[in-house]
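>>> sequence-free structure coming up:
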């Protein structure tokens, strides 16, 4: 086999092909999660008439902990599906585990309480919670008088890639069971429940899904829609209406009403409706229609109301929507934005607070002032409960037998090919070691292994005393933190991640802070062993650095086995929030450039200014925070590695977040500061395109943003995927410079990527180009200033030395960095712009 050497690296052609295939398989797992339809407690498959194929759990691709497979002891009634003939049950807690990617998942749990030779499931009382500690079912029993299955449906937003568990925890002296599980990713617009007053990322349980004016039936996503007749206290107040054809040509939002599509609700929901039953004894000006639903009185609910104007002639019906007597929305507004759009399906989401009456009453009533056709209509209703209950992850007895392996070989066509790939990769690694001795840098001590959303391999560690690493001057008593957060009130929770929940708080001295409290972990809990190293690393890093573009650590607490970090409060939240949250104002291109430049300054300081140099290792849009003035600050240093960056690399366990990980680092396990540069390049592309780094709902070639963006760049089509609000804002020269910077950051070979100092220089230049355009436009109509004068032309800029070569990294302070940049950019001669 011919060995080629280039740029001091060893290349083995066949091995390169194998590495490419392994990377391809990794991309598949990054982008796709399996769809799971599991026949629990059985090896047999069950095909339903609805089209679902439930696979025996031993062959499903999921894994489960120690539990019993039980079978219906009598002959199954003909009316009951074979799916409910078996179950998995235990008197101890057990779980099912799934391989997942980031996204929204629909989870359906199927229960039918039957008796077997070993168990009577009618006596089962148990809880169900997910691996983020949210309770999906509390004190649940499946016993019912109809002998029909109970199906519980949930929507769960998952913000990390890896594994996800559903825990079934029996109450004392009872047992837990489940007959079947559906667990699959769904399009984001399917559950885009975003009422203005709703915050948080709690699971949602479907309580009601009603086809108003139509029959009960299931749609192609196996959602069950029931008829509305049983929910009308006054059946004579309404009558059915229907229409054959819909107008689905409009996409977007009109006056707060969102145009629907087929994944939100099927056509037949909008082709039927309830309208007012107007008679001589029921005049329209004094009538209304009300639906009444019984709900949990101590929970918040989200209501989605579906509308389609199949009633008015000529479509000038204007009416009001109420919940429990409170006006929610005017439908078909007087400014005629909806009126005239014939048969357009749309929906409106809002939140209903807890009510002692345990009822949600939905009413529609004509708007007597604006309507020319006094009527009102409703096509569908969905009511979802916000599941805000939490519980500790139970201790689970693992099976002594081998756990059912996850099906990880499907993408490559079988286990044999995987073996070949692994063998090839091992061969390459050994061959590379023969040809070139790899030295491991003498990095400063790290603590125990752990702390990542992705991990592979074995990482060398040095054991040190945690107390030697702690800054005792930053310690804050647990009692003060409890007081600051009102005992960790869930109403003050502003975020959650792999380490723990984040709360807003105010210290005794009046300082507003963000408090990150680690999840309670044990030897059986998910992510066990990861919290303590992240906690200590964060304190180590942040206690020795200060910079205007790095989040400041206010203090920490390690009392009572707690791991709590207290930071300065960042008023505007994460960069990701401002890219995707439709409730927040969209950032202008100038704001985005300034945010990217600020983040680059922070990372540049980490690489060259902090003592010994620091590699962040988890650069992403959620780890860039914004203060009240939209000043960017880099956050979350739990995965950071510190040490001299003049070494070639350090061999280390791969950690970070899928979609942002440097592919060369993933394959070689050799970390350099250029890994941060790659991740930051993904963030830059995310800022430009306004979409996530990994989006499994998109076509395969578009799922990975870095690959898709670079493909569009090479084809000259990058402008076509720019975030739509920006398309008329960006100066072409600024876009060209910015996109060239992105391309350099995302080079596969780390040696071809720029330093963070070079990235910062390029971003400052892109900002200058954008500001120059603004200055020119401000004067282009002036009769006293020549718009074509040299003062307003785009500058021809000579390449200056990188910032890193003009600054002593060991002694650099924030003010010195800004001074140096000002000196360099003052030579651009562009007015007073920086």
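Nice, I can see it. Computed from a predicted model, the values in this text were never measured in an experiment.
>>> When you work out contacts or count neighbours from here on, use the C-alpha atoms and nothing else.
Fine.
>>> Tell me which stretches of the stretch 1-150 of the chain form strands.
Along the stretch 1-150 of the chain, the segments classed as strands by DSSP state E, counting those that start in this stretch run 4-6, 9-11, 36-39, 46-47, 53-56, 63-64, 68-71, 86-90, 94-100, 103-111, 126-130, 135-140, 150-158.
>>> Please work out which residues outside the fourth one touch it.
This points to strand 46-47. Under the contact criterion C-alpha atoms under 8 Å, 6 or more residues apart in numbering, strand 46-47 has outside partners 39, 53, 54, 55, 56, 82, 83.
>>> ok, and the most crowded of these?
Using other C-alpha atoms under 10 Å as the neighbour test, the contacts of strand 46-47 are led by residue 39, with 31 neighbours.
>>> tell me the most buried of the strands of the stretch 1-150 of the chain?
For the strands of the stretch 1-150 of the chain, the largest average neighbour count (mean count of other C-alpha atoms under 10 Å) is found in strand 36-39, namely a mean of 26.
>>> what does that one contact?
With contact meaning C-alpha under 8 Å, 6+ apart, strand 36-39 is reached by 45-46, 52-57, 60-62, 83, 86-87, 179-184.
>>> Use this one as the comparison:
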């Protein structure tokens, strides 16, 4: 064993160096709590919380240090921060993504009354309770690390520590850093007490709490040897019957990472070891399945990831076996079908419901189709509890009691000063003669339009009693002066788009953030309802695949919206009539999946449900990594899920409009599904939804696509640049999905959850080397795609929801050169 360790470490190191360049190991946030020293631990620099200005914490707290000078614990466990009242750590998040959050606890020797082992407290974020009545009083003398995976949005992220009555809270170290791209899926198969039950949606809107992380057949993998600083423990203590299994000798050859699997999914040490069936010795138990039993929370849902790497088979395509979960679900595992070669890691994800036993059993066993008799194996396993939202954040007082009098005096002094200044300003305005503002060629230190004025369109309308400022969100309000600074006083050289609403500018805020600034034409009076709708929708929802609203400004007659900047522009610009490099088929699938996730979240994951109402390729934007985000919510409508809105004015973009909505004027989320079906055809064919220069029967892409399907000539309209790179099975599933979205009757269309599942399956089919059946010919062409579907669909639990809507203006005639065409409101009103 010792002789092969150098080789294993060599392969491990080379794998880390050569893994996906799409992810770079982060440098923040790693916090050494209660310390003024920075320390290095396995490639991470833990910053002393007394040193850094990149994060903050409640000052009503105290640092404590290990009183045992001879203590052998790691440096981060020799100090802690103690909170005796509700307190927080606050982090500035610069990128919406899935993050790993780790909390480190260790009860070192500390002076009375701060005996850390007696602490009892809660830990939470703004929406989720992470730990309740947490204590380490009865735990071992080893550090305890609690790990959570959750989506965190751009802006402030707080971790709250709330001590129970007559006690306190503490923490030794904190980690908050982004996970690799697509580390956790949003949808997986769902296994209930009765077996397979469709698919489970919106995983990314929950928190995953790591319960078990197992290196099957191997030794403990510490944070020193894991790509994301995780710890994997041996599986022996979890075996139901140890006689049924034996360790596979550690594999020392090259691991063939491919597709979505990299060292960041699991380190090479996990894939180089395995448990396999014990088929030697002649014992009657040797032919039984290998079963592992895990303690889990009763009657809860868990995210389960099972890791495989065929280091067992002597050659390709000789081993097939079964995976069993909770005794109610069976899946056939064929390594050749998944990865097409030996020593190639792959994995499966599931959401599994536990019962009232508190035990989850997972097994592998033989399959009669296998040429390798009575053999099965497993390399690794992860189980994470799924935690739902649990209310609002605790109230944190940032002021010490001894400073109350000073605070009151300060407030009174400020009010007096404001009063004096108001008198001077009033007298100055009476005496000053009006002077027209002069345009500036470059940014001036003073705002031209009186930035910072409290006079706003909201105030103006409210005073007249004509509207209620129900969209007002002061936390998002940005002074006009800062927006002028960001756009160099709306310099025309920074214009990146123009529409009926006005110009869109590229800008950089004072904090260095790149933004897109949508400004209405001053004094036009146009687009007020769209302005309100954008703020109302985007101020209450956040999702990785929805463009984030950074803020707004409504000073004087201005209506300005500020969004996160999307480096790669619109999806449409990457499909046709542009200078962008051609998107591969895999990239197109990933973009469609991202957009589908965003739309699905609007329909099901947001309060009351939201219908976008204007889904199209120019309203799907791409960031610098080609991650798709849905934009332009000016036409969006929300309401009770049990209502269908009847509108006297059909809104949307011609070519994407749901024909049923056009006829009946009844708007549901299935109208978005139809529009998305048109986008799918745009992605496949690389042409506009409407092209008036084409012959009459080809003008409308949705109609032309379905006509080509019926004639069996679909191959004639597929984008030639990707035609040869598409796996036929992937194309079948994709085209089948588009066809279902474009059904005339909305009742026959799938939900966005179903669409998302089908697209993810199409991507899986594209990524794996699919073993052809005897009747399948390698020359299968696209003309058969819509007429014969060899890929079966999956059931879904998604339910349709009808929405209540208010009439809003159309969005038509989009410019092909706009980088931010999603921010425009067109001339047709």
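Done, it's in. In this text the structure is predicted, and so the values were computed from the model without any measurement.
>>> quick one, strands of the stretch 451-600 of the second structure?
Under DSSP E, counting those that start in this stretch, the stretch 451-600 of the second structure gives strands at 495-498, 502-508, 514-520, 549-553, 560-564.
>>> So what's the residue count around the aligned partner of residue 324 of the first structure in the second structure?
Mapped onto the second structure by TM-score structural alignment, residue 324 of the first structure lines up with residue 326. Close neighbours of residue 326 of the second structure, defined as other C-alpha under 10 Å, add up to 21.
>>> before we move on, back to that, can you put the strands of the stretch 451-600 of the second structure in JSON lines and add distance to residue 389 of the second structure and mean neighbour count?
Listed next are those as JSON lines, based on distance: least, C-alpha to C-alpha, whole Å; neighbours: other C-alpha atoms under 10 Å:
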{"stretch": "strand 495-498", "distance to residue 389 of the second structure": "39", "mean neighbour count": "22"}
{"stretch": "strand 502-508", "distance to residue 389 of the second structure": "34", "mean neighbour count": "24"}
{"stretch": "strand 514-520", "distance to residue 389 of the second structure": "30", "mean neighbour count": "25"}
{"stretch": "strand 549-553", "distance to residue 389 of the second structure": "22", "mean neighbour count": "24"}
{"stretch": "strand 560-564", "distance to residue 389 of the second structure": "26", "mean neighbour count": "24"}
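>>> export the ones you listed to CSV and tack on distance to residue 98 of the second structure?
Shown next, in CSV, are the strands of the stretch 451-600 of the second structure (distance: least, C-alpha to C-alpha, whole Å):
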stretch, distance to residue 98 of the second structure
strand 495-498, 30
strand 502-508, 25
strand 514-520, 21
strand 549-553, 19
strand 560-564, 18
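>>> out of those strands, which comes closest to residue 28 of the second structure?
strand 514-520 (20.4 Å; C-alpha to C-alpha).
>>> so what secondary structure elements neighbour that closest one?
Applying 3 or more C-alpha pairs under 8 Å, 6 or more residues apart in numbering; DSSP states H and E, one finds that strand 514-520 of the second structure makes contact with strand 502-508, strand 560-564.
>>> Name the surrounding residues that touch the last one.
In this structure, residues lying in contact with strand 560-564 of the second structure by C-alpha under 8 Å, 6+ apart are 514-520, 531, 547-554.
>>> What ranges does the stretch 201-350 of the second structure have for its strands?
Taking DSSP E, counting those that start in this stretch to define them, one finds strands in the stretch 201-350 of the second structure at 207-215, 233-234, 245-248, 274-277, 290-295, 301-308, 321-325, 329-333, 346-353.
>>> Of those, which is nearest residue 484 of the second structure?
That would be strand 207-215 among the strands of the stretch 201-350 of the second structure, by C-alpha to C-alpha, at 39.1 Å.
>>> quick one on the thing from earlier: can you redo the strands of the stretch 1-150 of the first structure as TSV with distance to residue 360 of the first structure?
Compiled in TSV, the strands of the stretch 1-150 of the first structure are given as follows (distance: least, C-alpha to C-alpha, whole Å):
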stretch	distance to residue 360 of the first structure
strand 4-6	70
strand 9-11	67
strand 36-39	33
strand 46-47	37
strand 53-56	35
strand 63-64	38
strand 68-71	40
strand 86-90	35
strand 94-100	34
strand 103-111	24
strand 126-130	26
strand 135-140	21
strand 150-158	20
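>>> I'd like the strands of the stretch 201-350 of the second structure laid out as JSON lines, including distance to residue 581 of the second structure and mean neighbour count.
JSON lines is the format used below for those (distance: least, C-alpha to C-alpha, whole Å; neighbours: other C-alpha under 10 Å):
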{"stretch": "strand 207-215", "distance to residue 581 of the second structure": "37", "mean neighbour count": "22"}
{"stretch": "strand 233-234", "distance to residue 581 of the second structure": "45", "mean neighbour count": "17"}
{"stretch": "strand 245-248", "distance to residue 581 of the second structure": "46", "mean neighbour count": "20"}
{"stretch": "strand 274-277", "distance to residue 581 of the second structure": "43", "mean neighbour count": "26"}
{"stretch": "strand 290-295", "distance to residue 581 of the second structure": "49", "mean neighbour count": "19"}
{"stretch": "strand 301-308", "distance to residue 581 of the second structure": "35", "mean neighbour count": "22"}
{"stretch": "strand 321-325", "distance to residue 581 of the second structure": "42", "mean neighbour count": "21"}
{"stretch": "strand 329-333", "distance to residue 581 of the second structure": "38", "mean neighbour count": "16"}
{"stretch": "strand 346-353", "distance to residue 581 of the second structure": "30", "mean neighbour count": "21"}
